[in-house]
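>>> All I have is the shape, not the residue letters:
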C-alpha cells in the first residue's frame, strides 16, 4: 500500500527512531490511532500543535522539519520522492520543493533521482 507523502515522512522518522505507534503516541501525547491515520492518509492535515508534538518526539533535522511543514501545506504529491529525499540528506529543501511541484502527464513518473537532477538543473540555470 502506498502511503501519502506526509504519512511516508512520519513513518520514516518514527521507524528511524525505532518507535512503535503506541510509543510515539504516548511520548507525543497524541492518540496512536490518530498517528496511524496520518501515516495512512485517512487524515491529512494535523494541527500545528500536533505536528510540533510529533517533531519533538521524532526529532527530525531542521531541514526535515521544513519538509514536514511543506508536506502539510502540499498534501498531494509523490511519496516515493519524499522517501528518496529523506534518505538523501544532502538534497537541499529548495531542490525538493521544485521536484515535488513538478506535474506529470501520462501514467509514468520519472524516478525520484531523475526528478531531483532535473530540479537541480533548473535551479542552477536560474543562478546563472
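Happy to help now that I have it. This one's a predicted model, so the numbers in the text were calculated from it and none came from an experiment. Numbers count the residues shown, from 1 in each chain.
>>> Could you use CA atoms for every contact and neighbour count after this?
Noted.
>>> Name the residues of stretch 87-107 that are buried.
Residues of stretch 87-107 classed as buried under the neighbour-count rule (16 or more other C-alpha atoms under 10 Å) are 91, 93, 95, 96, 97, 98, 99, 100.
>>> go on, stretch 26-33?
For stretch 26-33, by 16+ other C-alpha under 10 Å, it's 28, 30, 32.
>>> Take this one as well and set it beside the first:
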C-alpha cells in the first residue's frame, strides 16, 4: 500500500511523542490496528471525531493539528511534502495547501523545498 500524507503525519507526530502504536491506541481509545492502517495508508478516510481523539493524545502544535485535519479531506497529498512541512514549523498553512494543490506535468515532480520556494515567490509577487 502506498504511503499517504495523513499516514506520514500521524506516524511523525506519534514518534515525536515517543509513543508506540499500542500506547497511542490505549490513550485515544482507537484500535491499534486501525491506527497502524492509517499510518501505512491502508485506511485513508477516518472521521474527524477519530482524528480528534488521536490529536488529543499526540498533542501537536496548532499548525500541525490543522495540517492533519486538512489531510483527512486531501488523501492525494504528496507524503514527501507532508514530511517537509512537519519538519519546517515556519511553513504557513496557506503555502502548504497551495503547494499540495499544484499539479505537475510529466513524471518529474520538484522536491518539496523547491516547490514551497516557488509558491512563496508566487505569493510574494501577488502581494506587490
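Good, I have the coordinates. Bear in mind the structure is a predicted one, so any value in this text is a computation, not a measurement.
>>> which one of the buried residues of stretch 26-33 of the first structure is nearest residue 87 of the first structure?
Of all those, residue 28 has the smallest distance to residue 87 of the first structure: 23.7 Å, by C-alpha to C-alpha.
>>> now the equivalent of the closest one over in the second structure: how far from residue 50 of the second structure?
Using TM-score structural alignment, the equivalent of residue 28 of the first structure in the second structure is residue 28. Distance from residue 28 of the second structure to residue 50 of the second structure, counting by C-alpha to C-alpha, to the nearest Å: 9 Å.
>>> same thing with residue 77 of the second structure?
In this view, residue 77 of the second structure and residue 50 of the second structure are 20 Å apart by C-alpha to C-alpha.
>>> Could you check which of the two is surrounded by more residues?
Neighbours were counted for residue 77 of the second structure and for residue 50 using other C-alpha atoms under 10 Å; residue 77 has more, 20 against 14.
>>> burial of residue 109 of the second structure, as a residue count?
As a burial measure, residue 109 of the second structure scores 12 neighbours (other C-alpha under 10 Å).
>>> That one and residue 4 of the second structure, how far apart?
Applying C-alpha to C-alpha, the value for residue 109 of the second structure to residue 4 of the second structure is 16 Å.
>>> Enumerate every residue touching the nearest residue to residue 120 of the first structure once chain neighbours are set aside.
Distance criterion C-alpha to C-alpha, 6 or more residues apart in numbering; nearest residue to residue 120 of the first structure, sequence neighbours excluded, is residue 95 at 5.7 Å. The contact partners of residue 95 of the first structure, by C-alpha atoms under 8 Å, 6 or more residues apart in numbering, come to 116, 119, 120, 123.
>>> Buried ones among those?
Among the contacts of residue 95 of the first structure, those classed as buried by neighbour count (16+ other C-alpha under 10 Å) are 116, 119, 120.
>>> Quick one: these as CSV, columns for distance to residue 84 of the first structure and secondary structure too.
What follows is those, written out as CSV (distance: C-alpha to C-alpha, whole Å; DSSP: H, G, I helix; E, B strand; the rest coil):
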residue, distance to residue 84 of the first structure, secondary structure
116, 9, helix
119, 14, helix
120, 15, helix
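>>> so residue 77 of the second structure makes contact with residue 5?
Yes. Assessed by C-alpha atoms under 8 Å, residue 77 of the second structure is found in contact with residue 5 at 5.5 Å.
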